[in-house]
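Asker: no sequence for this one, just the structure:
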């Protein structure tokens, strides 16, 4: 049975969810369809959070995240990476499309940059932006740090950590928070160690937090609860990672 608090929070999120505003924007001739949401209680923080969805594109999870951030007083914008007519229809097509942007990283960066511009247009302070991403979106969030986008920080939830080893490692200015499932099969130890080395070489201000018994997609309720599949929801890791993100936001966006 749901508690009164759970039902109240569900009601709040559902009401705010309806406040998401579709936003059409362009990358050349490609139409993109993102979502914007303003702070629920007035423009209290002026800070903006750019949300980069997982590999299926804009989904229920990214919309819930935007609604919750709105309740906390943030402007939020959900980026459309793929563009109209190019949305995945299943896991196979999602893997192909996400793989394209991982290989053509400058195109991924461009889509993120355009979404960031829309976030600022919606009312967010351009000097107080944080990028957060989930899975494929976590990879994108790390790219904004690697390319020193004008953001205060980035948060990667169970995101891809690997990078082309031939790329030059430049100093990283945005603060970095990586929230990672300790049992994530998609991030083998060599990849994790290479990422640690990259962060040290880049002299980044970085944190990496591991969650026990958590695999890939631990924030995604729609992922089910079977860890043996490699991707599954973990309620405790989801709650803990959310709190860790909020602490990070309080730090990097402090006036």
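Answerer: Received the coordinates, thanks. No experiment lies behind these values; they were computed from the predicted model shown.
Asker: going forward, measure contacts and count neighbours with C-alpha atoms only.
Answerer: Fine.
Asker: Residue 169 reaches residue 204, doesn't it?
Answerer: No: using Cα atoms under 8 Å, residue 169 is not in contact with residue 204, being 10.8 Å away.
Asker: mind checking the SS state of the residue nearest the centre of the chain?
Answerer: Averaging the C-alpha coordinates of the chain gives a centre point, and the residue nearest to it by Cα atoms, centre = their mean is residue 133 (1.3 Å). Assigned state for residue 133: strand (three-state reduction, DSSP: H, G, I helix; E, B strand; the rest coil).
Asker: Report the separation between the nearest residue to it once chain neighbours are set aside and residue 90.
Answerer: Nearest residue to residue 133, sequence neighbours excluded (Cα to Cα, 6 or more residues apart in numbering): residue 52, at 4.4 Å. In this structure, residue 52 and residue 90 are 19 Å apart, going by Cα to Cα, to the nearest Å.
Asker: Of the two, give the one with the bigger neighbour count.
Answerer: Neighbours were counted for residue 52 and for residue 90 using other Cα atoms under 10 Å; residue 52 has more, 28 against 10.
Asker: Confirm for me that the residue nearest to the centre of the chain is in contact with residue 143.
Answerer: No: taking Cα under 8 Å as the contact criterion, residue 133 and residue 143 are not neighbours in contact, 10.6 Å apart.
Asker: A further structure is provided below for comparison with the first:
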């Protein structure tokens, strides 16, 4: 039996939004709430959810752009980038975090959910994963090239769960001095890891992008699996 997937509905005070559920072949496992890039719950993000489900986790991916349009999927071309930035700028972060809290609650009710729960986010979702950890909603958190975390270090003391952050050394969107400021802020916290991958650009984990870096993606995924096995 392979990974199974489906969309489920989650009720909020503003209406109903969808979330993509990926279930391991065993039908059970620890939980992961996976947070999209600015391109929506597109083919790439669904494939990442399925990868983690294949690794034995129950994965739920909320559609964070649903207030603008449901199931928006964008490509990584110029038109996709333009629309993605518009959607990100139009997103109310507080409402997105509230949606994530509802997603955490929804995953807890899924048959087969066993043990603890983590959040994993990419790009815009990486920043949201950091804040979700600060909000105390999960047992561990992973942020891939989370843009803007360096501007939210006032929340660092609110991070009381293990946190793993991945950055690319060649990321043109997140400068190395920003990564350094993050690493320095958490240097006394043994539960926080910061990994920087040489030659990796923004979006290095995404095989649909020209910036895909197979070695960095493989190393980061291995580091993530080790981290998850240690803390979930």
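Answerer: The structure has been received and is ready for your questions. Only a predicted model underlies this, so the values are computations on that prediction, with no experimental measurement involved.
Asker: circling back: and residue 169 and residue 204 of the first structure? which has more neighbours close in?
Answerer: When residue 169 of the first structure is set against residue 204 and neighbours are counted by other Cα under 10 Å, the residue ahead is residue 204, at 18 against 14.
Asker: Check which helix or strand the more buried one maps to.
Answerer: Residue 204 of the first structure is part of no helix or strand, with elements assigned from DSSP states H and E.
Asker: what sits against it?
Answerer: By Cα atoms under 8 Å, 6 or more residues apart in numbering, the residues touching residue 204 of the first structure are 171-176.
Asker: which one of those residues has the most neighbours?
Answerer: So for these (other Cα under 10 Å), the most neighbours sit at residue 176, 25 neighbours.
Asker: Now do the same contact list for the equivalent of that one over in the second structure.
Answerer: Matched across to the second structure, residue 176 of the first structure falls on residue 163, judged by TM-score structural alignment. Applying Cα under 8 Å, 6+ apart, one finds that residue 163 of the second structure lies in contact with 130, 133, 140-143, 191-193.
Asker: Which members of the residues you listed occur in strands, if any?
Answerer: Restricting those to those inside strands, with DSSP state E as the criterion, leaves 140-143, 192-193.
Asker: Any chance of those in JSON lines with neighbour count as columns?
Answerer: Formatted as JSON lines, these follow (neighbours: other Cα atoms under 10 Å):
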{"residue": "140", "neighbour count": "29"}
{"residue": "141", "neighbour count": "31"}
{"residue": "142", "neighbour count": "29"}
{"residue": "143", "neighbour count": "27"}
{"residue": "192", "neighbour count": "19"}
{"residue": "193", "neighbour count": "16"}
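Asker: tell me which of the residues you listed is nearest to residue 174 of the second structure?
Answerer: Looking at these and their distance to residue 174 of the second structure, the nearest is residue 143, at 13.0 Å (Cα to Cα).
Asker: Quick one: map the closest one onto the first structure.
Answerer: So, by TM-score structural alignment, residue 143 of the second structure is matched to residue 156.
Asker: related to what we said a few turns ago, would you turn the contacts of residue 204 of the first structure into JSON lines with distance to residue 12 of the first structure and secondary structure?
Answerer: Formatted as JSON lines, the contacts of residue 204 of the first structure follow (distance: Cα to Cα, whole Å; DSSP: H, G, I helix; E, B strand; the rest coil):
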{"residue": "171", "distance to residue 12 of the first structure": "41", "secondary structure": "coil"}
{"residue": "172", "distance to residue 12 of the first structure": "38", "secondary structure": "coil"}
{"residue": "173", "distance to residue 12 of the first structure": "36", "secondary structure": "coil"}
{"residue": "174", "distance to residue 12 of the first structure": "32", "secondary structure": "coil"}
{"residue": "175", "distance to residue 12 of the first structure": "31", "secondary structure": "strand"}
{"residue": "176", "distance to residue 12 of the first structure": "30", "secondary structure": "strand"}
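Asker: okay, among those residues, which ones form the most distant pair?
Answerer: When Cα to Cα is used, the two most widely separated members of those are 171 and 176, lying 12.3 Å apart.
Asker: count of neighbours near the corresponding residue of the second structure for residue 30 of the first structure?
Answerer: Aligned counterpart of residue 30 of the first structure in the second structure: residue 15 (TM-score structural alignment). The local packing of residue 15 of the second structure (other Cα under 10 Å) involves 9 other residues.
Asker: Repeat that for the one 5 residues further on.
Answerer: The number of residues packed near residue 20 of the second structure is 22, by other Cα under 10 Å.
Asker: cool, and residue 147 of the first structure?
Answerer: Burial measure for residue 147 of the first structure: 16 neighbouring residues, criterion other Cα under 10 Å.
Asker: which residues touch it?
Answerer: Taking Cα under 8 Å, 6+ apart as the test, what residue 147 of the first structure contacts is residue 172.
Asker: 7 Å - rerun?
Answerer: With contacts defined as Cα atoms under 7 Å, 6 or more residues apart in numbering, residue 147 of the first structure is in contact with no residue.
Asker: What's the separation between it and residue 76 of the first structure?
Answerer: Distance from residue 147 of the first structure to residue 76 of the first structure, by Cα to Cα: 21 Å.
Asker: Nice, that's everything, thank you.
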